[in-house]
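Q: need coordinates for the following:
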Amino acid sequence: MDLLFLGTGAGMPSRERNVSAIALRLHEERSSFWLFDCGEGTQHQVLRSPLRLSKLEYIFITHLHGDHLYGLPGLLSSRSNQGGETPVTIFGPKGLKDYLKISLEVSETYLRYDWKVVELGETGGTVIDDGQFEVTAKPLDHRIACFGYRVHEYDRPGTLLIDKLKAAGVPPGPVYGRLKAGETVTLEDGRTLNGAEFVGPPEKGRVVAILGDTRPCPEAVELASGADVLVHEATFDAELAELAKQFHHSTSRQAAEIARKAGAKQLVLTHISSRYQESGAEVLLEQARELLPGTTVAEDGAVVPVRRRP
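A: Next up, the predicted model:
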């Protein structure tokens, strides 16, 4: 599992940063990827990446400002033209369904795959729970309805201790699968084996929190609680805190404060204003690292692994 940043700018594209879009790549977990926001030009960024649109499974829109949304009709159309056939579900605030329906109807765009929009209620809630992942949405503090998303991977069973089974004289076969499932099995020679004794400890599930535009708020802390990776906007530096408040955004230092309160293990800053061109984003990084030394600032094309932790 890793995060691929397709767009890390705020408001409008710049020479260095496209507008918001992040792919959560689930290589080993389910051979697909999920997309968080889809600003204008996202499909161009996908073409420069290893992503294949046919592998796109879910899209999560944080809010309906153009820099998070305008690339969506084109991306869906390109997915169809490139042979994508599996269903796509799109989550987001109220109004998203009308936006897409009108855009596709007026442009007479036909999608060869099934698609649906799930509009979130004001309080958000659980949007996916399939036994492998749970995705929760909560409202944030922005000028319009805006959500953050928490992706929680459930713990996975431990690995089967094959060397221990071989040492016990248990030949490979269907019995291995039953023991891995934790069953108690009686062998042909009369021995009874407890599956729990031949399986390693469970692999702890990972948590990724991806927040939309927001001022600091309790919901941001809740979504990021204990996260392995928190992706938080940092539109302004700390000297512009009043401007950030006025426009319902956060500073880099405020993002670090949220991460620290939440106990997040890694903070990645994104949604960087075009005022911080070239090396200008260093000030954002320095301010956040005063509170959270391991903070990074995302760049377009950056890959951030989401590692399993003990």
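
Q: CA atoms for contacts and neighbours, from now on please.
A: Will do.

Q: any idea which helix or strand comes after the helix or strand hosting residue 29?
A: According to DSSP states H and E, residue 29 maps onto helix 27-30. Past helix 27-30, heading to the C-terminal end, the next element that is a helix or strand (DSSP H and E) is strand 32-36.

Q: and that following strand, what does it pack against?
A: Secondary-structure packing of strand 32-36 (3 or more Cα pairs under 8 Å, 6 or more residues apart in numbering; DSSP states H and E): strand 21-26, strand 56-60.

Q: list the contacts of the shortest one.
A: The reference is to strand 56-60. With Cα atoms under 8 Å, 6 or more residues apart in numbering as the test, strand 56-60 has contacts from 32-37, 86-92.

Q: most neighbours out of those, which is it?
A: Ranked by the number of neighbours (other Cα atoms under 10 Å), the contacts of strand 56-60 place residue 37 first, at 29 neighbours.

Q: let's compare: structure for the following, please.
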Amino acid sequence: MELYFLGTGAGMPTRGRNVTSVALNLMPERGTVWLFDAGEGTQHQMLRSPIKPGKLEFIFITHLHGDHLYGLPGLMTSRSYQGGDEPLTLFGPPGLRRFVETAFEVSGAHLDYEVRVREFEEGVVFEDEQFRVTAAKLEHRIDSYGFRIVERDTPGALDSARLTAEGFRPGPQYARLKRGETVTMPDGRTIDGRAYLGPELKGRTVAVFGDTRPCGSELELARGADVLVHEATYMHEKADNAHKYYHTTATQAAVLAAEAGVGALILTHLSSRYQDEAVHRLLEEARAIFPRSHVAEDFWSYVIPRRAE
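A: Sure, this is the predicted structure:
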């Protein structure tokens, strides 16, 4: 599981930072990629990255401001031309369906794959045997959401060497043993699969937030997450501006990370006023409160380790 940042700027693209988009690379876990936001130019950023549009399974839109949304029609259209024929599901606030349908109706674009649009308010927006995704409303000028992605715990590895040492040969029973079931083996012995499994692998938790100023719902979404991706549009000297325009400072994001007990904080959505040395000062501001802070750059990735590691 890896976060890959395609765009880390706020409002407008700059030479060094495109507007917002971050991919959650789940190729090892489920052979797909999830995308959070798709600002203008996201498909161009993908061309310079290892992220393949054809592998996109879900796109989550935090809110309907252009710097988080305007790249969606182009990305979806190009996906057809690049071998993407699997269904694509879009999750986002009410209005997302109208935006997508209008863009394709007016442009006459044609897609070679099924598109599913799921608009939500709050609560569980996706759940299967591997992951659960919850959304909660943040505090911004329009409805903006944060997502909490929880990977389910998985059983430990089957101790095949021990089974061999006890005289068992590989066979179809191994699949049931891996699930922790009690199995009668070909020689008549009955064994409990749980006794042959290594330590359970603890699932990881990722929190990805849209634009917001500090609010109560943030803490529950972020609590105990292995990594929190949070906007830091301003340094704290601009706290009045941040409040006025419904954004967050690096200091405020760091305070939240400390209170929530997250494993790491990644700051993104930086104002174009912060270049070069100013970015380092913004990072220092966050690390003074939460030392495990990072500032994302375009084409930078962060591998999310399992807690047991």
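
Q: tm score of chain vs chain?
A: Here the superposed chains carry a TM-score of 0.98, computed using TM-score structural alignment, normalised by the length of structure 2; 308 aligned residues with a Cα RMSD of 1.0 Å.

Q: if we can go back for a sec, which of the residues in the helix holding residue 29 of structure 1 are buried?
A: For helix 27-30 of structure 1, burial by neighbour count (16 or more other Cα atoms under 10 Å) applies to no residue.

Q: spatially nearest residue to residue 277 of structure 1, not counting backbone neighbours?
A: residue 16 (7.5 Å; Cα to Cα, 6 or more residues apart in numbering).

Q: what sits against the one you found?
A: Applying Cα under 8 Å, 6+ apart, we find residue 16 of structure 1 in contact with 277, 278, 300.

Q: pipe those into CSV and attach neighbour count and distance to residue 11 of structure 1 per row.
A: Shown next, in CSV, are the contacts of residue 16 of structure 1 (neighbours: other Cα atoms under 10 Å; distance: Cα to Cα, whole Å):
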residue, neighbour count, distance to residue 11 of structure 1
277, 14, 14
278, 11, 17
300, 20, 15
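
Q: looking at structure 2, which of those still make contact?
A: By both residues aligned by TM-score structural alignment, their matches' Cα atoms under 8 Å, the contacts of residue 16 of structure 1 still in contact after alignment to structure 2 are residue 300.

Q: and of the contacts of residue 16 of structure 1, the nearest to residue 3 of structure 1?
A: residue 300 (11.3 Å; Cα to Cα).

Q: aligned to that closest one, what sits in structure 2?
A: Alignment note (TM-score structural alignment): residue 300 of structure 1 maps to residue 298 of structure 2.

Q: I'd assumed residue 3 was in contact with that match.
A: No - when contacts are counted by Cα atoms under 8 Å, residue 298 of structure 2 is not listed as touching residue 3 (11.5 Å).

Q: and the helix holding residue 29 of structure 1 against structure 2, how far off on average?
A: On superposition with structure 2, the mean distance recorded for helix 27-30 of structure 1 (mean Cα distance after the TM-score superposition for structure 1) is 1.0 Å.

Q: and the contacts of that helix?
A: 1, 33.

Q: over to stretch 237-249 of structure 1?
A: 141-143, 213-215, 233-236, 250-254, 283-284, 287.

Q: that stretch corresponds to what range in structure 2?
A: So stretch 237-249 of structure 1 sits over residues 235-247 in structure 2, by TM-score structural alignment.

Q: what residues sit buried inside the matching stretch?
A: Across stretch 235-247 of structure 2, burial judged by 16+ other Cα under 10 Å covers 235, 236, 239, 241, 242, 246, 247.

Q: go through those residues and name the one nearest residue 177 of structure 2.
A: So of these, ranked by how close each gets to residue 177 of structure 2 (Cα to Cα), first place is residue 247, at 50.7 Å.

Q: and the closest one, how far is that from residue 123 of structure 2?
A: Computed as Cα to Cα, to the nearest Å, the residue 247 of structure 2 to residue 123 of structure 2 distance reads 23 Å.

Q: ok so, going back, now the contacts of residue 16 of structure 1 as JSON lines including secondary structure and distance to residue 73 of structure 1?
A: Formatted as JSON lines, the contacts of residue 16 of structure 1 follow (DSSP: H, G, I helix; E, B strand; the rest coil; distance: Cα to Cα, whole Å):
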{"residue": "277", "secondary structure": "coil", "distance to residue 73 of structure 1": "29"}
{"residue": "278", "secondary structure": "helix", "distance to residue 73 of structure 1": "31"}
{"residue": "300", "secondary structure": "coil", "distance to residue 73 of structure 1": "21"}
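
Q: would you mind giving the contacts of residue 16 of structure 1 as JSON lines with distance to residue 169 of structure 1 added?
A: Converted to JSON lines, the contacts of residue 16 of structure 1 look like this (distance: Cα to Cα, whole Å):
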{"residue": "277", "distance to residue 169 of structure 1": "65"}
{"residue": "278", "distance to residue 169 of structure 1": "63"}
{"residue": "300", "distance to residue 169 of structure 1": "53"}
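
Q: surely residue 42 of structure 2 meets residue 6?
A: Yes - the pair residue 42 of structure 2 / residue 6 is scored as a contact, 6.8 Å apart, by Cα under 8 Å.

Q: can you pull out the helices in the stretch 1-150 of structure 1?
A: Under the criterion DSSP state H, counting those that start in this stretch, the stretch 1-150 of structure 1 contains helices at 27-30, 42-47, 72-81, 96-106.

Q: whereabouts in structure 2 does the longest one align?
A: Just to be clear, that refers to helix 96-106 of structure 1. On structure 2, the counterpart of helix 96-106 of structure 1 by TM-score structural alignment is residues 96-106.

Q: hmm, who's touching that stretch?
A: 64, 73, 110, 117, 118, 119.

Q: what about the third one, how many residues close to it?
A: What that stands for is residue 110 of structure 2. By other Cα under 10 Å, neighbour count at residue 110 of structure 2 equals 11.

Q: wait, what's in contact with it?
A: Residues near residue 110 of structure 2 by Cα under 8 Å, 6+ apart: 77, 104.

Q: and what of the fifth one?
A: If you count contacts by Cα under 8 Å, 6+ apart, residue 118 of structure 2 has them with 89, 90, 91, 92, 97.
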